[in-house]
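Colleague: next come a sequence and a model predicted from it.
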Amino acid sequence: MELNKTTPGINYQINFNLLSSEECTIIKKLAKKYWYVTRIEKKDYNRSSYSIAFLKPVDYITQNFNLIREVVLIMSPYQSFEARTLDVLDDLNVQLLRLEEICCFVASKDTNIKNVLNNFLKSNTESRVVVPFTYEEIISSQDDEFLINRMRTCFYSRDLFGIQDPLKKELYFFGRRDLIQELANKHKNNENAGIFGLRKTGKTSIIYGVIRTLDRKQSYAQLIDCQTLHLQTWNIALRTIIWKIIAGLNLKQKNFKDNYNQYEDQSKVVMAFEQDLSEILRLSKKDILLIFDEIENITFGTSISETWNTGQSFVRFWQVIRSFCQHNETKQHFSFLIAGTNPQCIEKPTVAGADNPIFEQFAPIYIPPFNFEQAEEMLTRLGGYMGFNFEKQAIAAIVDDFGGHPLLIRQMASYIHRHEKNIRPINIGKYEYQEHKKQFYQEEAGFSRYAVMILKVLEDWYKDEYEMLTLLAKEDIETFKELATTDIFIKHLKSYGIIEKDSTQVGYHFRIEALQNYLSGQFRYHKKLKTDKDKEAEIQERRSGIEKSLRTLVKRQLKSSLGEVVAKEEIIRSIYGPHEIGHKSNIAYSDFFNPQKHKIYLKTLFDTIERRYDIFENLFDVKIDEFKNKAQLLNRYRRVDAHSISISDADFEIFRGIASWFEGILSEE
């Protein structure tokens, strides 16, 4: 970590005449131990006047809060604080002045400032870390640690990794800057483009980055959300796009009203669209980029709207847009960028019996995963503000485990933030990370829900590729290698960054190790087992799990249906016989289901269920004879070494089928 070797104090050139007496006291207190005040200025903003101070941190602050550059202090002398006061920072050239972008201090005379800011932050997850205090708090405080403690509260309680919505600002955006520049340059060169990636890889955040970049270059980018566009017919969708651009550029609507109704006549749509778009380009004098997000919603075969799904609307819609791209006679550039998870819109040559207007119009750009340097930048910077020092070995392990997937890395770091109990700042080495990772994998709200989200794309649209992944996870090497010889099956898996080629016997391995672990867990009972020892281990593991779940089910169902007294009699009858009911009725009901105290076996539970099947039938949803057959088969497969011959593959598959049936029923209870 870079240290400034700054000593506290005040720049002798500062003009204290700019400040009130209270503000002078605040500055002197801050400069006493932890800050060097470099300059002060007055800032008039939105009909209000504020005092602005620039504070350079001493090394202690740098080490504890990862603050290296100067921090802005806004002093608001008003009795009522409004969150828009923070906009003063946006009026400063933070990058040019080399100021800390992610945090600031705010002093106010409003005693309710903390509550005001807390309410603001709840709905503004991308806002800076704001450390608030009142004039009175800092002036009257006799504790040098007052501000440090307030900083700890604000910095260490904020989950900067937990943001899941697309990032509209640059503040918490990391990596992919080269990709954003590449996409912006394609537009400036009058080229169309498309970006694709798995769910939550940052597509929409990249789009916002392109919009910001083009805005700085005096171009205009119009974002089109296809999640709602598909609700309209192709011709009305084109009109919607035109009017979105008109509104975004603040053009006078009266210049375009003549063509408004023309879009309802499909024979006049092409002329209306070309006239309107040409006029927009002429009046605005700006290059225009149309960005279609969630393109699957207007793509044939994936849209939920019939005319788009059949491809009829798709073909007509893109014929019009492509035609304008080719015949644009204005001086301004016009192009489009499509973004989504599924690139089939540019992969198939024909749609609904017609040529696909955008077939191979450009090579799809797949969003690359984070490399080590990008992950290190994000984890080090955000983690530093939150009191975590991620060591290089830990960062390397995180990148390997999650294949550089940005959301997964963020969520792993967020999990560490929410579950780390030690006092901060703290080092997160490889060992500490591994301990947290185990829990992240096991928790229901942990990695598994993100794995399902990511794999859903393949499961829905690329079933062959999804099957290949499961084969790799199940270690069915022979079948995987057969399918891998067909390039089309392997293309998307490689492009999405899920697997990569290697020199092993298989030829490929999971790039996202966490997905491999997840799928291996999901399909752990589908692997081909060759030895009796492996088969025995699975049989014992699954029978044990089923027995444990059945104990819980029987215990609950007997008591809820029969009452505790009768339920106790039933379980005593099953374990010891009817003659012992009177002798053991004083024992606690729950104790009978503890295998350490009573001999309650899998067969005992099955006998109980069969005897009182009237209260279990609705749970198992089969007739009693079928249940008995399944129970007998499961109980038949006990220890392999108890038999004189090995269990055959056929018998083992029968066991797996029965075990899966019971596990499926019990998992729902």
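Modeller: All right, it came through fine. Residues are numbered from 1 along each chain as shown.
Colleague: going by C-alpha atoms from here, please, whenever you check contacts or count neighbours.
Modeller: Fine.
Colleague: which non-adjacent residue is nearest A184?
Modeller: Spatial nearest neighbour of A184, excluding adjacent residues (CA to CA, 6 or more residues apart in numbering): V210 at 5.9 Å.
Colleague: now the one you found: which helix or strand?
Modeller: helix 203-216 (DSSP states H and E).
Colleague: now that helix: buried residues?
Modeller: 203-214 (16 or more other CA atoms under 10 Å).
Colleague: kindly report the same for stretch 658-669.
Modeller: 658-659, 662-663, 666.
Colleague: coming back round to it: run the angle between the helix or strand following the helix holding V210 and helix 203-216 for me.
Modeller: Going down the chain from helix 203-216, the next helix or strand is strand 220-225, by DSSP H and E. Interaxial angle, strand 220-225 versus helix 203-216 (axes from the mean of the first three to the mean of the last three CA atoms, to 10 degrees): 160 degrees.
Colleague: circling back to that earlier point, okay if I get the buried residues of stretch 658-669 as a markdown table plus secondary structure and distance to N297?
Modeller: Shown next, in a markdown table, are the buried residues of stretch 658-669 (DSSP: H, G, I helix; E, B strand; the rest coil; distance: CA to CA, whole Å):
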| residue | secondary structure | distance to N297 |
| --- | --- | --- |
| I658 | helix | 41 |
| A659 | helix | 40 |
| F662 | helix | 39 |
| E663 | helix | 37 |
| L666 | helix | 37 |
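Colleague: included below, for side-by-side comparison, is a second structure:
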Amino acid sequence: MLETTRRDDESLSQFHDRLNLTSNDDDYEKRGVACFIDDIRRYRGDKLFVIALDEIELITYNTATSETWKSLDAYKGFWSALRGCACPIVVCGVNSTINEVSNLTFNGEQCDNPMYGRIMNCSESGNTYLPAFTDDQTKEMINTLGKYSNIAFSYVYGRINNAFGGQPWAIRQFCSYIFDNVKSQRESTHVFEVSKATCDNLMRQFQTSSAGVHLCETILQHLSIYRSEYSLLKKMALSPEKYNSVSGDDIISIDHLQKYGLIEHDIHTGYISFCIGIIRDHICKTETKSPEDMDNNERRRYIQDCIAVCEKKLKQYILNYYTYASTPEIGRTLFFDTHGKCILKPHVGILPSSCIFPDFFDHKKFDFYFSKLKILISENWPQLGLRFTSINISKEKFISCMEDLNAGRTDADHYDPENTITYPENWEIDDQTMQAFRTAYNTMNRFFEFCGL
């Protein structure tokens, strides 16, 4: 419209000369915002001048892929320039922090948001979010695109639309996956019609394919900006029986989940459901359920797995100490009482008197009860407690942590975590016990990180 398009026979330097901008590259390096505003005003004149931006997540500080844009300075300068030129702006993308957050904090930087509230009705009107496609819209989109490659989706468009909640980008990614998998079957003389059987089988394959995983990661990456909403989405996926409805304050928290087309919420009953099954399944495979949402059997398994990790690391800590800070010979004496009897229970065929120091830490040779680790470390605190006290974990706190890590097991003094696969039938883990366990586990993890274990 303004005849500023570069011509086919025109070099880049010729194009720049013809534009006759008020500023050169050096000027932009020194005062980019002011130069941009001046040049836009020069060309705008009295005509309508609209700036349209697509995929703004690629140039937004917290979702950018380029290091150049992972900076609040770059973000603030760019949007300040666009705001200052006083042109209408059309913005498309999935990062609404440019309009909904007044103060920005990222990577230790802070600044005011120049675009806060500038995009009209973005946070209020559903019309600013692309609504889910209907079956007919999906049919038109994928058959129009498929026509260029002699492929049609006339029998499966409804299946595809339902599987991906009518989200156009996700639908196109899956259709591209179908194309890649059937292109060897296509012929130039007629249209290849995707059958229901082919669609259903490729749908299952897509979930674990690199393309499917990339789709899920891309969508969730943008949503993770909103921590409370992302946390709620995970709970919906991992504990659907507990989080199958929302009410009260949670209704506000699901705002973006609905606008992004990830869930459907019935305002009358409060019930919610996932719109895109592959997203739900991906979360279930890659995320861990919060202990407070676990049932008792899940809590038992969670605690058992955590204790097995603690046992290995505490064993390694003792082994390292008497290998490097002391001697293996002194360490070996820890496992025999004053009468020369081994304090650990050897497995069949294992003779303790013939074992070297590392053998006592091998769960295939000895039962090393978790309570024995507490006793060994606390009774040798002047040596083994030094590193604990250096990060403010006293002997008393260590003993308390070890007891809380047992989480109320009635057989706490009679099991080896690495060898245990069953639990006492009466082992009930209430919320208070679980909270104490998590506090103790976090304390021990802090120690393990300090020791590089």
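Modeller: All right, it came through fine. These numbers come from a predicted model, not from an experiment.
Colleague: sticking with the residue nearest the centre of structure 1, tell me its helix or strand.
Modeller: In structure 1, the centroid-proximal residue (CA atoms, centre = their mean) is L407; its distance is 4.3 Å. Counting by DSSP H and E, the element that carries L407 of structure 1 is helix 406-419.
Colleague: in that helix, what's buried?
Modeller: Quick answer for helix 406-419 of structure 1 (16+ other CA under 10 Å): 406-417.
Colleague: with distance to N261 of structure 1 added, can I get those in a markdown table?
Modeller: Shown next, in a markdown table, are the buried residues of helix 406-419 of structure 1 (distance: CA to CA, whole Å):
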| residue | distance to N261 of structure 1 |
| --- | --- |
| P406 | 45 |
| L407 | 44 |
| L408 | 48 |
| I409 | 50 |
| R410 | 48 |
| Q411 | 49 |
| M412 | 52 |
| A413 | 53 |
| S414 | 51 |
| Y415 | 54 |
| I416 | 56 |
| H417 | 55 |
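Colleague: closest one to T302 of structure 1 out of those, please.
Modeller: L407 (24.6 Å; CA to CA).
Colleague: what's the neighbour count on D355 of structure 1?
Modeller: D355 of structure 1: 13 surrounding residues under other CA atoms under 10 Å.
Colleague: meant to ask about L458 of structure 1, not that
Modeller: For L458 of structure 1, using other CA under 10 Å, the count is 20.
Colleague: quick one: it from S414 of structure 1, how far?
Modeller: 26 Å (CA to CA, to the nearest Å).
Colleague: show the contacting residues for the residue lying farthest from the centre of structure 1.
Modeller: In structure 1, counting by CA atoms, centre = their mean, H579 sits farthest out from the average C-alpha position, at 59.9 Å. Going by CA atoms under 8 Å, 6 or more residues apart in numbering, H579 of structure 1 touches R573.
Colleague: aligned partner of it in structure 2?
Modeller: Using TM-score structural alignment as the criterion, the counterpart of H579 of structure 1 in structure 2 is G340.
Colleague: before we move on, back to that, can you tell me how far the residue nearest to A184 of structure 1 is from I280 of structure 1?
Modeller: Taking CA to CA, one finds V210 of structure 1 at 21 Å from I280 of structure 1.
Colleague: for the stretch 151-300 of structure 1, which segments count as strands?
Modeller: Using DSSP state E, counting those that start in this stretch, the strands found in the stretch 151-300 of structure 1 span residues 193-196, 220-225, 288-293.
Colleague: make JSON lines from the ones you listed and add distance to R636 of structure 1 and mean neighbour count to it.
Modeller: Formatted as JSON lines, the strands of the stretch 151-300 of structure 1 follow (distance: least, CA to CA, whole Å; neighbours: other CA atoms under 10 Å):
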{"stretch": "strand 193-196", "distance to R636 of structure 1": "51", "mean neighbour count": "22"}
{"stretch": "strand 220-225", "distance to R636 of structure 1": "58", "mean neighbour count": "21"}
{"stretch": "strand 288-293", "distance to R636 of structure 1": "56", "mean neighbour count": "23"}
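Colleague: and those: which comes nearest K430 of structure 1?
Modeller: Per CA to CA, nearest to K430 of structure 1 of the strands of the stretch 151-300 of structure 1: strand 193-196, 32.2 Å.
Colleague: what's the closest one aligned against in structure 2?
Modeller: Using TM-score structural alignment, strand 193-196 of structure 1 finds no match anywhere in structure 2.
Colleague: was I right about E296 of structure 1 contacting S303?
Modeller: Yes - assessed by CA atoms under 8 Å, E296 of structure 1 is found in contact with S303 at 6.0 Å.
Colleague: of these two, give the one with the bigger neighbour count.
Modeller: Neighbour count, other CA under 10 Å: between E296 of structure 1 and S303, E296 has more, with 25 against 21.
Colleague: that one maps to what in structure 2?
Modeller: That one, E296 of structure 1, aligns with T60 by TM-score structural alignment.
Colleague: check contacts around that match.
Modeller: Counted by CA under 8 Å, 6+ apart, T60 of structure 2 has contacts 69-70, 75, 95, 98.
Colleague: sort out for me which of those residues are in helices.
Modeller: Residues of the contacts of T60 of structure 2 located in helices (DSSP state H): 75, 98.
Colleague: contacts for the strand or helix carrying R446 of structure 2 next, please.
Modeller: Using DSSP H and E, R446 of structure 2 maps to helix 431-451. By CA under 8 Å, 6+ apart, the residues outside helix 431-451 of structure 2 that reach it are 291-292, 306, 310, 313, 387-388, 391, 401-402, 404-408.
Colleague: quick one: which of those residues is most hemmed in?
Modeller: L405 (26 neighbours).
Colleague: quick one: it and I307 touch, right?
Modeller: Yes - the criterion here is CA under 8 Å, and L405 of structure 2 meets it with I307 at 7.1 Å.
Colleague: which ones are touching the residue nearest to Y450 of structure 1 when sequence neighbours are not counted?
Modeller: Distances taken as CA to CA, 6+ apart place L408 nearest to Y450 of structure 1, at 7.5 Å, with adjacent residues excluded. Counting by CA under 8 Å, 6+ apart, L408 of structure 1 touches 402, 447, 450.
Colleague: just the ones of those residues in helices?
Modeller: Per DSSP H, those map to helices at 402, 447, 450.
Colleague: can you pick the most crowded of those?
Modeller: F402 (23 neighbours).
Colleague: can you tell me what S371 of structure 2 aligns to in structure 1?
Modeller: Using TM-score structural alignment, the partner of S371 of structure 2 in structure 1 is K603.
Colleague: surely its match meets N635?
Modeller: Yes - contact criterion CA under 8 Å: K603 of structure 1 and N635 qualify, at 6.9 Å.
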